[in-house]
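Asker: Just to be clear, the model below is a prediction. Sequence and coordinates:
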Amino acid sequence: MLGIAAAVLFIVAFLIHVTETSTDVVFGPTSLMLLGLAFLALHLAGVGTGWAARGRGRGRRR
């Protein structure tokens, strides 16, 4: 989920940069890019993936 959020932030930052839209300093292309990189780093670190359900797996058959 964080990977998708990072992709959306990169797209928004790119569109703001390309169209040269005047925005607030907080929502500038550079700050959105850095936020997207932080989300991408969290995604790659495994944060937000949820817990994996543990199944019985393949045990010995009797």
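Answerer: Thanks, I have the structure now.
Asker: For the rest of this, base every contact and every neighbour count on C-alpha atoms.
Answerer: Noted.
Asker: Quick one: classify residue 31 as helix, strand or coil.
Answerer: With DSSP: H, G, I helix; E, B strand; the rest coil as the basis, residue 31 sits in helix.
Asker: Check it against this one:
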Amino acid sequence: MLNLQLLPGAISEILASVAETGRLTQGDRYGLLAATLDESLGEEERRAVNRLLRSVQRGRVQWA
């Protein structure tokens, strides 16, 4: 099994970066992957991850 650990504050950093650039970097994508696999992720952070993923689906955020 893959052992991914999300760094504290990573979701906030990803949100700030995407708000500034409108793009998700490869590192951001790995962070989102780790977040989706993290069972201890708080409800607020999980909602933020879901908003980011929906924004990608709708074309508001681009893959870098």
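Answerer: Sure, I can see it. As the structure is a prediction and not an experimental result, all values here were calculated from the model.
Asker: Provide the TM-score value for the superposition.
Answerer: Aligned and superposed, the two chains score 0.41 in TM-score terms (TM-score structural alignment, normalised by the length of the first structure); 39 aligned residues with a CA RMSD of 3.5 Å.
Asker: list the buried ones in the host helix or strand of residue 18 of the second structure?
Answerer: Assessed by DSSP states H and E, residue 18 of the second structure sits inside helix 10-21. Going by neighbour count (16 or more other CA atoms under 10 Å), the buried part of helix 10-21 of the second structure is 10-11, 14-15, 18.
Asker: And for stretch 17-35 of the second structure?
Answerer: Under 16+ other CA under 10 Å, the buried positions of stretch 17-35 of the second structure are 18, 22-25, 28, 31-32, 34-35.
Asker: Now the element after the helix holding residue 18 of the second structure, going C-ward?
Answerer: Following helix 10-21 of the second structure in sequence, per DSSP H and E, is strand 23-24.
Asker: Show me what that following strand is packed against.
Answerer: helix 10-21, strand 62-63 (3 or more CA pairs under 8 Å, 6 or more residues apart in numbering; DSSP states H and E).
Asker: Which one of these lies nearest to residue 43 of the second structure?
Answerer: For these, the distance to residue 43 of the second structure is smallest for helix 10-21, at 12.1 Å, taking CA to CA.
Asker: Point out the other helices and strands that the closest one packs with.
Answerer: Applying 3+ CA pairs under 8 Å, 6+ apart, one finds that helix 10-21 of the second structure contacts strand 23-24, helix 26-37, helix 43-57.
Asker: So for residue 63 of the second structure, which of these sits nearest?
Answerer: strand 23-24 (5.0 Å).
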